[in-house]
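Student: pasting the structure only:
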């Protein structure tokens, strides 16, 4: 059974005539007969009642017709989806990311990408860098947003980002009484200091400021943001994660005189053995790099 046989069968039913169906399909009468006979042999009996001016279906033909039409509809939909996928308008993007990276520019990227590619499915999984590597190996995700630098030789860097960490506190917090603060000010007044998971790059400095763990809270980025909105604590946090709260006045950015500027670096990676042949995935990578703007320090490239 093939598509041409199903098309011929359905057209004969639609026209009610072998000759009219042959003209519509631009086929010779022998070709029409050959296709219908081959289909009837596979189905196991006649599909049409021969004779009379109008062709009618046998009971076998009537029972087979809805399935033939459904098969043709599915094939048509499949061709459309394949074409849209080739054009980058359909498909599936799977990405694993560290939880603290899932907000900020990644969330903004997904929103922008969805507006231009509404039919593309996007699945995001969160975990630590080593968990994301396992997701890549297991095929759960095709892309990973992990901490940089990474040591795994099986991973290929697609694009890298460098984002500044900022020190923030809620309005009215004692630290906000001055425009610049020192590590000593933070030690005395930022109780508790909210240590966001991605601020590990400040670990040594924070350990000197806060040698006593009971004066700190170690939290995911989203939890830290909510506590700051509630007026609790102060934190070093990635700028894009806290950008909306800064704009809304929920927190105030403070300059720290004696702590060097620090940056969060992450990389979008794939398994080296897997090429990004999917057009939608390449479009997503480009959108991610565009959204990151000046934070992008290793430009994205389309991969064939």
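Tutor: Looks like it arrived, so ask away. All figures in this text were calculated on a predicted structure; none of them were measured in a lab. Numbering: from 1, shown residues only.

Student: drop to CA atoms for contacts and neighbour counts, all remaining ones
Tutor: Fine.

Student: Which stretches in the stretch 51-200 of the chain count as strands?
Tutor: 56-57, 91-97, 120-126, 143-147, 155-169, 180-181, 193-196 (DSSP state E, counting those that start in this stretch).

Student: got a list of contacts for the second one?
Tutor: The one in question is strand 91-97. 85, 119-129, 132, 135, 140-146, 278, 280-281 (Cα atoms under 8 Å, 6 or more residues apart in numbering).

Student: Just the angle for it relative to strand 120-126, thanks.
Tutor: 20 degrees (axes from the mean of the first three to the mean of the last three Cα atoms, to 10 degrees).

Student: Tell me the buried residues in strand 91-97?
Tutor: 91, 92, 93, 94, 95, 96, 97 (16 or more other Cα atoms under 10 Å).

Student: okay if I get these as a markdown table plus distance to residue 250?
Tutor: Output for these, formatted as a markdown table (distance: Cα to Cα, whole Å):
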| residue | distance to residue 250 |
| --- | --- |
| 91 | 38 |
| 92 | 36 |
| 93 | 34 |
| 94 | 33 |
| 95 | 30 |
| 96 | 30 |
| 97 | 26 |
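
Student: ok, structure two:
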């Protein structure tokens, strides 16, 4: 079996600081170290990994492709160590690491935290893309995840919370808001913002990419439905977003649903966890309250 030199935790801290700061000198000032010390630690890390992590130039330091690949792993290692410190002295069965994409976390973290708090259980929330949430479950960094339209490996169990249809919305004064029927062709000259829940959304966006679409009327793909709603309200966009993200704005009257339906498209909101975590108090509590959690992201 291959052996690897152990990595120092602080070397990973230094690495991430340099990656964010863009220079060894700036990172040294932030860490209150001498610049040669930062350089020496990065050199040691590069030696242990047998690869160059930064390209040094007169203007600063930029990540090499290998450095870019290391960034998420370094962050996860440090996050996991931080959570280990927090876990000491806490019953494992009463503690939950919950991960979700920002689009779901905005809606679900508050009711989930209340459910756990009412049961005297502790929770720590993390934000990651749906695919990254599955990776966090697989490596044990998260105990339970909330994701959208994902396939799972055999070691992960998934529970479908609800299905959320995609809505086409605009601000109430948009020219299409008064139309009794809106077709896809009618959006050919509208600015469009499509929520990108995963690569399937690229296919949806292509439906609106007409060859002669004016450049000032783009089709934008966005990772957060809230940003699409802001564009609809403030910049005259038509937004295509999941129903769970539109509820509050529809109730407030800041957006309205257009009559265009997209019958092929809906999003499954899924609760996922590692099989060995199924018997923990926290996971059992969330599963027992799955209907209440789903109600928090469905329109009344």
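Tutor: Received, thanks. Only a predicted model underlies this, so the values are computations on that prediction, with no experimental measurement involved.

Student: where does the TM-score land?
Tutor: The TM-score (TM-score structural alignment, normalised by the length of the second structure) is 0.59; 205 aligned residues with a Cα RMSD of 3.0 Å.

Student: Need the strands of the stretch 51-200 of the first structure in CSV (columns: distance to residue 68 of the first structure).
Tutor: Output for those, formatted as CSV (distance: least, Cα to Cα, whole Å):
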stretch, distance to residue 68 of the first structure
strand 56-57, 13
strand 91-97, 27
strand 120-126, 29
strand 143-147, 40
strand 155-169, 45
strand 180-181, 75
strand 193-196, 59
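
Student: Of all the ones you listed, which one is nearest residue 5 of the first structure?
Tutor: strand 56-57 (15.7 Å; Cα to Cα).

Student: what's the matching range in the second structure for the closest one?
Tutor: When the second structure is aligned by TM-score structural alignment, strand 56-57 of the first structure has no counterpart there.

Student: Just the buried ones from the contacts of strand 91-97 of the first structure?
Tutor: 85, 119-120, 122, 125-127, 129, 132, 135, 141-146, 278, 280-281.

Student: just the helices in the stretch 201-300 of the second structure please.
Tutor: 225-235, 243-252, 281-288, 290-295 (DSSP state H, counting those that start in this stretch).

Student: nearest to residue 160 of the second structure, of the ones you listed?
Tutor: helix 290-295 (9.0 Å).

Student: Longest helix of the second structure, counting residues only.
Tutor: helix 65-87 (DSSP state H).

Student: Can you mark which positions in that one are buried?
Tutor: Buried-residue list, helix 65-87 of the second structure, by 16+ other Cα under 10 Å: 67, 70, 71, 74, 80.

Student: doesn't residue 16 make contact with the third one?
Tutor: Yes - Residue 71 of the second structure sits in contact with residue 16 when judged by Cα atoms under 8 Å, with a separation of 6.8 Å.

Student: Can you tell me which of the helices of the stretch 201-300 of the second structure is most buried?
Tutor: Among the helices of the stretch 201-300 of the second structure, ranked by average contacts under mean count of other Cα atoms under 10 Å, first place goes to helix 225-235 (a mean of 20).

Student: Check which helices and strands that one sits against.
Tutor: Counting contacts by 3 or more Cα pairs under 8 Å, 6 or more residues apart in numbering; DSSP states H and E, helix 225-235 of the second structure packs against strand 156-170, strand 192-195, strand 238-242, helix 243-252.

Student: one more time with 10 Å, if that's ok
Tutor: helix 102-118, strand 156-170, strand 192-195, strand 219-222, strand 238-242, helix 243-252 (3 or more Cα pairs under 10 Å, 6 or more residues apart in numbering; DSSP states H and E).

Student: Distance to residue 10 of the second structure added to the ones you listed, as JSON lines?
Tutor: As requested, those are arranged in JSON lines below (distance: least, Cα to Cα, whole Å):
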{"stretch": "helix 102-118", "distance to residue 10 of the second structure": "29"}
{"stretch": "strand 156-170", "distance to residue 10 of the second structure": "32"}
{"stretch": "strand 192-195", "distance to residue 10 of the second structure": "38"}
{"stretch": "strand 219-222", "distance to residue 10 of the second structure": "35"}
{"stretch": "strand 238-242", "distance to residue 10 of the second structure": "42"}
{"stretch": "helix 243-252", "distance to residue 10 of the second structure": "40"}
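
Student: Residue 90 of the second structure is nearest to which of the ones you listed?
Tutor: helix 102-118 (14.8 Å).

Student: Now do the closest one and helix 225-235, the angle between them.
Tutor: Using the same axes, to 10 degrees, helix 102-118 of the second structure lies at 120 degrees relative to helix 225-235.

Student: got the buried residues for helix 102-118 of the second structure?
Tutor: 102, 103, 104, 105, 108, 109, 111, 112, 113, 115, 116.

Student: Check stretch 180-198 of the second structure too.
Tutor: So for stretch 180-198 of the second structure, counting by 16+ other Cα under 10 Å, buried means 182, 187, 188, 189, 190, 191, 192, 193, 194, 195, 196, 197.

Student: any idea how far residue 208 of the second structure is from the third one?
Tutor: If I follow you right, that is residue 188 of the second structure. Per Cα to Cα, to the nearest Å, residue 188 of the second structure is found 7 Å from residue 208 of the second structure.

Student: shared neighbours of these two, which are they?
Tutor: 218, 219 (Cα atoms under 10 Å, 6 or more residues apart in numbering).

Student: picking that back up, so which of the helices of the stretch 201-300 of the second structure is nearest residue 218 of the second structure?
Tutor: Residue 218 of the second structure lies closest to helix 225-235 among these, at 12.0 Å (Cα to Cα).

Student: ok, residues contacting that closest one?
Tutor: Contacts of helix 225-235 of the second structure (Cα under 10 Å, 6+ apart): 102-104, 106, 169-174, 191-197, 220-222, 236-246, 249, 254-256.

Student: if we go to 6 Å?
Tutor: With contact meaning Cα atoms under 6 Å, 6 or more residues apart in numbering, helix 225-235 of the second structure is reached by 170, 171, 193, 195, 237, 238, 239, 241.

Student: before we move on, the earlier item: could you provide the helices of the stretch 201-300 of the second structure in a markdown table, with additional columns for distance to residue 260 of the second structure?
Tutor: As requested, the helices of the stretch 201-300 of the second structure are exported to a markdown table (distance: least, Cα to Cα, whole Å):
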| stretch | distance to residue 260 of the second structure |
| --- | --- |
| helix 225-235 | 15 |
| helix 243-252 | 14 |
| helix 281-288 | 35 |
| helix 290-295 | 25 |
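
Student: Apart from its neighbours in sequence, what residue is nearest the aligned residue in the first structure for residue 259 of the second structure?
Tutor: Taking TM-score structural alignment as the criterion, the aligned counterpart of residue 259 of the second structure in the first structure is residue 255. Spatially, and ignoring its direct neighbours in sequence, residue 255 of the first structure is nearest to residue 180 (4.6 Å; Cα to Cα, 6 or more residues apart in numbering).
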